[in-house]
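Engineer: just coords:
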């Protein structure tokens, strides 16, 4: 049995380019192009592999681009489980403008799913054998907003800890079903969830802890960009600052954070130490350009710089 499995409903081939200057109409010659398999769950599996673990990647894909995605996953030596669909897997692109230092990202919606394809995905999830199941990323067009809630129910029936990273209606519907093990919204996603702005750590902490105390999730980790992150338990909320690093790209920081947390939990660390390791991985991802993810040597180095729990702000 796998310790960790991930699921990506709407994966992507991530193409990354650099150019000297962005301008309209004329061709922009690029350098340093590279192509990676992407999407929330796939990114998490890639990070866990870099950290020395294994996470079986379940994903839906189709068309000629789906074949290309399979090849990219094999190049990364991923343990993969493809769920075929009729539509073509999407291609996302990021373009780094060297002159301005800005990054431009183009992200298609992805293929539309039929009801039969949704049921096929749920049937495959129901057969997954693991301790932790990580559902990460957006739902594709045509997928009902309760899809992750149904996946949660299938996992809970077999005692599998369900970890969630999504947004919008899918996030709300899954939390309302109750019993998520760990959920990782960004601050913006949490504010959308509660339908109001949250000012200051106390308001953010109270909002996160309300979801824990209601039984919707056992833990909620909220990433807040340069403001750090917080982890809500039933009785307290632990807040830690981020690590100051030179930012190359914010792409993949959230996936790296969650992957490191789950990897740590699966290897016996308690949830607060796993949270610290996640902060190190999120900072390490910012060091890498384009669609690249964190590197293990950076994670281990930065982990030593994360504030110890004795110095954390605790909101009781």
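Structural biologist: Cool, got the structure. Since this is a predicted model, take the numbers as computed values, not measurements. Residues are numbered from 1 along each chain as shown.
Engineer: from now on I want contacts and neighbour counts done on CA atoms only, so please keep to that.
Structural biologist: Will do.
Engineer: in the helix or strand containing residue 71, what's buried?
Structural biologist: Here residue 71 sits within helix 63-75, counting by DSSP states H and E. If you call a residue buried by 16 or more other CA atoms under 10 Å, then helix 63-75 has these buried ones: 63, 65-66, 68-70, 72-73.
Engineer: which residue ranges of this protein form strands?
Structural biologist: For the chain, applying DSSP state E gives strands covering 2-8, 12-19, 30-38, 55-61, 80-84, 90-97, 102-106, 130-136, 161-165, 180-183, 217-223, 229-232, 237-240, 313-315.
Engineer: could you check the angle the longest helix seen in the chain makes with strand 217-223?
Structural biologist: When the chain is parsed with DSSP state H, its longest helix is helix 271-286. Here helix 271-286 points in a direction 30 degrees away from that of strand 217-223 (axes from the mean of the first three to the mean of the last three CA atoms, to 10 degrees).
Engineer: presented hereafter is structure B, for comparison with structure A:
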């Protein structure tokens, strides 16, 4: 619901008030759901992206998706699609990310998004909603999306935060919060792994989700279901950029499930995609060879 034209570049050092000469920019279609669709395609799967976009940046975003061969439908809106700007500081290796709020969507535009989405759900195995909501969109919008998916027998995967997460109270198959997002959702500190597992299980008990995958960043991930949980160790890779790592993880989990992987192996596949994205510069996402290599390295007995 809040796509972006992602721009990435680098400069020697970031200094306040100084004019900083940058390297050649890289442009990518961005935003959570769009990144998910891009990664699914990279990994050999089939995804269809549905998103609102407007203005010159929205047209550029759509053109980039078309050039990458990602099937999609752009829902025209009056507002101008946001741009996100990422700068790598060469001297320190630090990365600076500037994320704008996005255009305000009026109620009729929101309804058009839902109507278009409903029209493209036939035959889908999973519906993934990933990212933030732009201004003007009511905070419980993803609940409408969850109900729409349930009505058509499609499993719904959600990766969002804040009020949008708190107000989605039913119909989610798999929820993928970070620890911070989970803490904000349940409204209490989660200092230990036991508390994190209990918070995830509470969401399952309340029927808000069937499965919760908690991203722990550098500490790995937790998979929690009604009856069991599993902790996954992080995959150690050289980190160049964190842009899109969470979206890559979600994409590979969904694709793994479509391909018939057990839930545990799908999460491993997702972690491999997230780690592979950490290895690429700027706003570039994972590369298929890296994902498959990392997945095989961490899978017991090399099972696929």
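Structural biologist: Ah, there it is. Because the structure is a prediction, the values reported are computed rather than measured.
Engineer: what does the helix holding residue 71 of structure 1 correspond to over in structure 2?
Structural biologist: When helix 63-75 of structure 1 is aligned against structure 2 using TM-score structural alignment, it corresponds to residues 55-67.
Engineer: what mean distance separates that stretch from the matching residues in structure 1?
Structural biologist: Stretch 55-67 of structure 2 differs from its equivalent in structure 1 by a mean of 1.1 Å after superposition (mean CA distance after the TM-score superposition for structure 1).
Engineer: and that stretch, how far out from the chain middle?
Structural biologist: Here the centre of mass of C-alpha atoms in stretch 55-67 of structure 2, compared against the chain's by CA atoms, centre = their mean, to the nearest Å, lies 19 Å away.
Engineer: corresponding residue for residue 227 of structure 2 in structure 1?
Structural biologist: The alignment partner of residue 227 of structure 2 in structure 1, by TM-score structural alignment, is residue 235.
Engineer: tell me how far its match lies from residue 218 of structure 1.
Structural biologist: For residue 235 of structure 1, the distance to residue 218 of structure 1 equals 11 Å [CA to CA, to the nearest Å].
Engineer: which one of these two is surrounded by more residues?
Structural biologist: Neighbours were tallied for residue 235 of structure 1 and for residue 218 using other CA atoms under 10 Å; the higher tally belongs to residue 218 (19 against 10).
Engineer: the corresponding residue of structure 2 for the more buried one: what's it in contact with?
Structural biologist: For residue 218 of structure 1, the aligned position in structure 2 is occupied by residue 210, per TM-score structural alignment. Taking CA atoms under 8 Å, 6 or more residues apart in numbering as the definition of contact, the neighbours of residue 210 of structure 2 are 172-174, 204, 225-226.
Engineer: let me know the closest of these to residue 23 of structure 2.
Structural biologist: When the contacts of residue 210 of structure 2 are ranked by distance to residue 23 of structure 2 (CA to CA), residue 174 comes first, at 39.6 Å.
Engineer: quick check: residue 254 of structure 1 touching residue 223?
Structural biologist: Yes - shown here, residue 254 of structure 1 and residue 223 form a contact pair, counting by CA atoms under 8 Å, at 7.4 Å.
Engineer: the more surrounded of those two?
Structural biologist: In this view residue 254 of structure 1 and residue 223 are compared by other CA under 10 Å, and residue 254 has more residues nearby, 28 against 25.
Engineer: please tell me how far the residue most central in space within structure 1 sits from residue 241 of structure 1.
Structural biologist: Ranked by distance to the mean C-alpha position of structure 1 (CA atoms, centre = their mean), the top residue is residue 255 at 3.3 Å. Using CA to CA, we find residue 255 of structure 1 at a distance of 18 Å from residue 241 of structure 1.
Engineer: and for residue 196 of structure 1?
Structural biologist: Residue 196 of structure 1 sits 23 Å away from residue 241 of structure 1, going by CA to CA.
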